[in-house]
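J.: only the shape, not the letters, is given here:
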């Protein structure tokens, strides 16, 4: 038998005669750990015989095992794609896909066989082509939350999710990056990020322990960036989750989410990242992720830098090497941005049901990166059963307590917040203004106004569409109107009329010139 080499196999797999089915324009994709052959109907993924420390595919038995693991794990995400593991045999000078009855045939490799989908439907391609609608982030958040809630919990006796286990791969990243990036400027930037990571680890050690105790360490995807998500049969579909390392798979659900947020920001799409973060927080209720999110985002940026550093060691042409180095520099820049101090502000809304508060606050979320805390969402989360009277005085009090708790958490960790509620009671407005003063952040009130007829029409339309968290109906509005008291003259507010957009320039000017704790005498 002729000597088997990866190059010889790859050459054979470029030939349509290799496959027992019709092929169309065979296309080959190389990553630092795999080679994928797109044949038209099916895709075949062959693992490279490499050992990078964090993964070891050097032995055939290991590659077979991890092919089987890839099928098992990714069927949780995309059972319609992941089909089977098929052997590749060599007889003499000939390679064959599938088992062979020939006595001298030898299995030399294994491939993951997948149903091929249109690569142009990958979310990185759709985003680059301006074909990924912003509201797709809502579906993404729902899908991500569902996957994490269904994913297996880390065994209590395991070390997965312990703070030391979280820090270990971060330290390994730095070691590998220092090994591959010898330029003095890059080495200095890496050292700065490494020191920040160690300091931040110490700061959020208790948060990490609490997240493990609260059940956030699960069998996650592990490599959740836009290149591993596609629209398949019209649905958001995750694929290519990590199979080669339990340590990189049994992780905090916030780390999975942070990877995706970082990837959107790296692609200069902050509105998509901001919309996704808010939709994910609404769907999951995992606001306790906020204290550790930037810690994970720095890690994820450096994971991608490491991938390009490893690729740099495998390529020799000048253009590809320059591209890898540019990606590395971009990820280091992004990681550095996550370490910078932020100057948050606290905004609250004021207005009757149907005045457009939630819709009106959307630019604050998408363009400015605010965390939008919706009373409608948190009120339902607090309700023990759907039959509870969620608009009772007792539930109102609990809801505002929860909003104050979440606002404090977000502000303390550098996130600007808009609390989206009616705030018809002046004592609640004063409470949140006092909170802003206590935390030394700017404060502003957004007053949403409309005629009773406009408010009723908006509520009716909302009920007909049926896709909003608010259950406030005409009866709730009538009760609000009967007890309505206007804002006090000394309350710092900006008025937004029904169906008008937020005056962002005015808001920015007021926040810029405000003396903490609040904006006084705003128009």
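T.: Now that the structure is in, tell me what you want to look at. Since the structure is predicted, the reported quantities are computational estimates derived from the model, not experimental observations. Residues are numbered from 1 along each chain as shown.
J.: going forward, measure contacts between C-alpha atoms and count neighbours the same way
T.: OK.
J.: which residues in the stretch 151-300 of the chain form strands?
T.: For the stretch 151-300 of the chain, applying DSSP state E, counting those that start in this stretch gives strands covering 217-219, 229-232, 235-238, 250-252.
J.: now distance to residue 17 too, for those, in TSV please.
T.: Output for the strands of the stretch 151-300 of the chain, formatted as TSV (distance: least, Cα to Cα, whole Å):
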stretch	distance to residue 17
strand 217-219	39
strand 229-232	28
strand 235-238	31
strand 250-252	41
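J.: dump these to a markdown table, plus distance to residue 336 and mean neighbour count.
T.: As requested, the strands of the stretch 151-300 of the chain are exported to a markdown table (distance: least, Cα to Cα, whole Å; neighbours: other Cα atoms under 10 Å):
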| stretch | distance to residue 336 | mean neighbour count |
| --- | --- | --- |
| strand 217-219 | 26 | 24 |
| strand 229-232 | 26 | 20 |
| strand 235-238 | 28 | 20 |
| strand 250-252 | 22 | 27 |
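J.: tell me which of these lies nearest to residue 308.
T.: Judged by Cα to Cα, the one of the strands of the stretch 151-300 of the chain that comes nearest to residue 308 is strand 229-232, at 19.6 Å.
J.: elements contacting the closest one?
T.: When contacts are defined as 3 or more Cα pairs under 8 Å, 6 or more residues apart in numbering; DSSP states H and E, strand 229-232 packs onto helix 123-128, strand 235-238.
J.: structure two is appended below for comparative analysis:
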């Protein structure tokens, strides 16, 4: 069955057991998301890339189960489980039916949109207590996550590989990005690896590398009374194999991009104090340059998605990230 038929069914309010007044639909790079009055359902696109494979029903089921399991670490009561989409004997589709399985969806509780951190930043409604609570949730998560077994040399090499890949992607003439700037940023990162790569290796030696969230952005943090953090990067463990400071540097650059640099800085400072992590400022600056360039690469990838129409918006975002990276190189 084609995904278009599934999407058409899931757009209809009467397809859901609670009969919502309406269904909001969001299309992302890898999923279709359907929001009812109280719940959220996520349907994976049947796509395959170098870094993920949703091309089969079995693969999508495993990914849905993994998404629920991993996200319960930071949003225990939000992720309700997986729900089958079935083809019934009458030829119609049904959520949670007993007919022939045609797909699987992740089911979540719907969170208040105005309490997502990105919205709250733009509306000026983030309190000091909000920041303190989020900081504590993250510090506890990182402190009590078990270390992953990764050799110092392997950890350092992972950055060498990613920097090489990012350079190739951002240098592609189709994107018309400023080549001199791209070369300068990649050279700065390679210089860090040559001259101070031992700082990365030391993080692995100290057992700092964990199975983290993987996509810690303001739009994934909800400032309810007990903050929750959703949408971890479930489909590739390698992308979640991170130093907490790297992940928090990523959050800091995203907070800065939307106008609230102090929030990211405070969360990072809280973590360092709470877990007694004296991470060098030079390494934090490197992480921020690296993440900004990686985000630029992901932005240009969206222009290769046939479903994406506003290519200029993504290219403009890529240039914004490159400018951020340049500032981190110069000012740390």
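T.: All right, it came through fine. A quick note: this is a predicted structure, and the numbers were derived from the prediction, not measured.
J.: just to revisit the earlier point, out of the strands of the stretch 151-300 of structure 1, nearest to residue 123 of structure 1?
T.: Taking Cα to Cα, strand 229-232 is the member of the strands of the stretch 151-300 of structure 1 nearest to residue 123 of structure 1, at 5.3 Å.
J.: quick one: closest of the strands of the stretch 151-300 of structure 1 to residue 316 of structure 1.
T.: Short answer: strand 229-232, nearest of these by Cα to Cα, at 29.5 Å.
J.: now do the same for residue 273 of structure 1: its match in structure 2.
T.: Superposed on structure 2 with TM-score structural alignment, residue 273 of structure 1 falls opposite residue 264.
J.: what's the neighbour count on its match?
T.: Residue 264 of structure 2 has 22 neighbouring residues, counting by other Cα atoms under 10 Å.
J.: residue 51 of structure 1: which of the helices and strands packed on strand 229-232 of structure 1 is closest?
T.: So among these, strand 235-238 is nearest, using Cα to Cα, at 26.0 Å.
J.: so where is that closest one in structure 2?
T.: Per TM-score structural alignment, the counterpart of strand 235-238 of structure 1 in structure 2 is residues 226-229.
J.: so what's the residue count around the equivalent of residue 97 of structure 1 over in structure 2?
T.: Counting by TM-score structural alignment, residue 97 of structure 1 lines up with residue 95 in structure 2. Residues lying near residue 95 of structure 2 (other Cα under 10 Å) number 18.
J.: got it, and residue 358 of structure 1?
T.: 21.
J.: next one: residue 20 of structure 1
T.: Residues lying near residue 20 of structure 1 (other Cα under 10 Å) number 10.
J.: what is the aligned counterpart of it in structure 2?
T.: Alignment note: residue 20 of structure 1 maps to residue 17 in structure 2; criterion TM-score structural alignment.
J.: same question for residue 324 of structure 1.
T.: In structure 2, the residue matched to residue 324 of structure 1 (TM-score structural alignment) is residue 314.
J.: quick one: which helix or strand includes the closest residue to its match other than its chain neighbours?
T.: Residue nearest to residue 314 of structure 2 in three dimensions, not counting chain neighbours: residue 299, with 5.3 Å by Cα to Cα, 6 or more residues apart in numbering. Element membership for residue 299 of structure 2, per DSSP states H and E: helix 281-301.
J.: what about that helix, distance to the chain center?
T.: Counting by Cα atoms, centre = their mean, to the nearest Å, helix 281-301 of structure 2 is centred 14 Å from the centre of its parent chain.
J.: could you do stretch 117-132 of structure 2 as well?
T.: The answer for stretch 117-132 of structure 2 is 19 Å, by Cα atoms, centre = their mean.
J.: also stretch 90-105 of structure 2?
T.: Taking mean C-alpha positions (Cα atoms, centre = their mean), stretch 90-105 of structure 2 and its chain are 30 Å apart.
J.: what residues does it touch?
T.: 1, 6, 9, 15-17, 41-44, 57, 60-61, 64, 82-89 (Cα atoms under 8 Å, 6 or more residues apart in numbering).
J.: quick one: buried residues of it?
T.: 93, 94, 95, 96, 99, 101, 102, 103, 104, 105 (16 or more other Cα atoms under 10 Å).
J.: and whichever residue in structure 1 pairs up with the last one, how close does it get to residue 66 of structure 1?
T.: In other words, residue 105 of structure 2. Residue 105 of structure 2 maps onto residue 111 in structure 1 when the alignment is built from TM-score structural alignment. Going from residue 111 of structure 1 to residue 66 of structure 1 by Cα to Cα, to the nearest Å gives 10 Å.
J.: same check, this time on residue 192 of structure 1
T.: 36 Å.
J.: again, but for residue 283 of structure 1
T.: Distance of residue 283 of structure 1 to residue 66 of structure 1, given as Cα to Cα: 33 Å.
J.: the two: which is more packed in?
T.: Between residue 283 of structure 1 and residue 66, residue 66 has the larger neighbour count (other Cα under 10 Å), namely 22 against 18.
J.: okay but that one is in contact with residue 244, surely?
T.: Yes - with contact defined as Cα atoms under 8 Å, residue 66 of structure 1 counts as touching residue 244 (6.0 Å).
J.: please consider this matter closed, and thank you.
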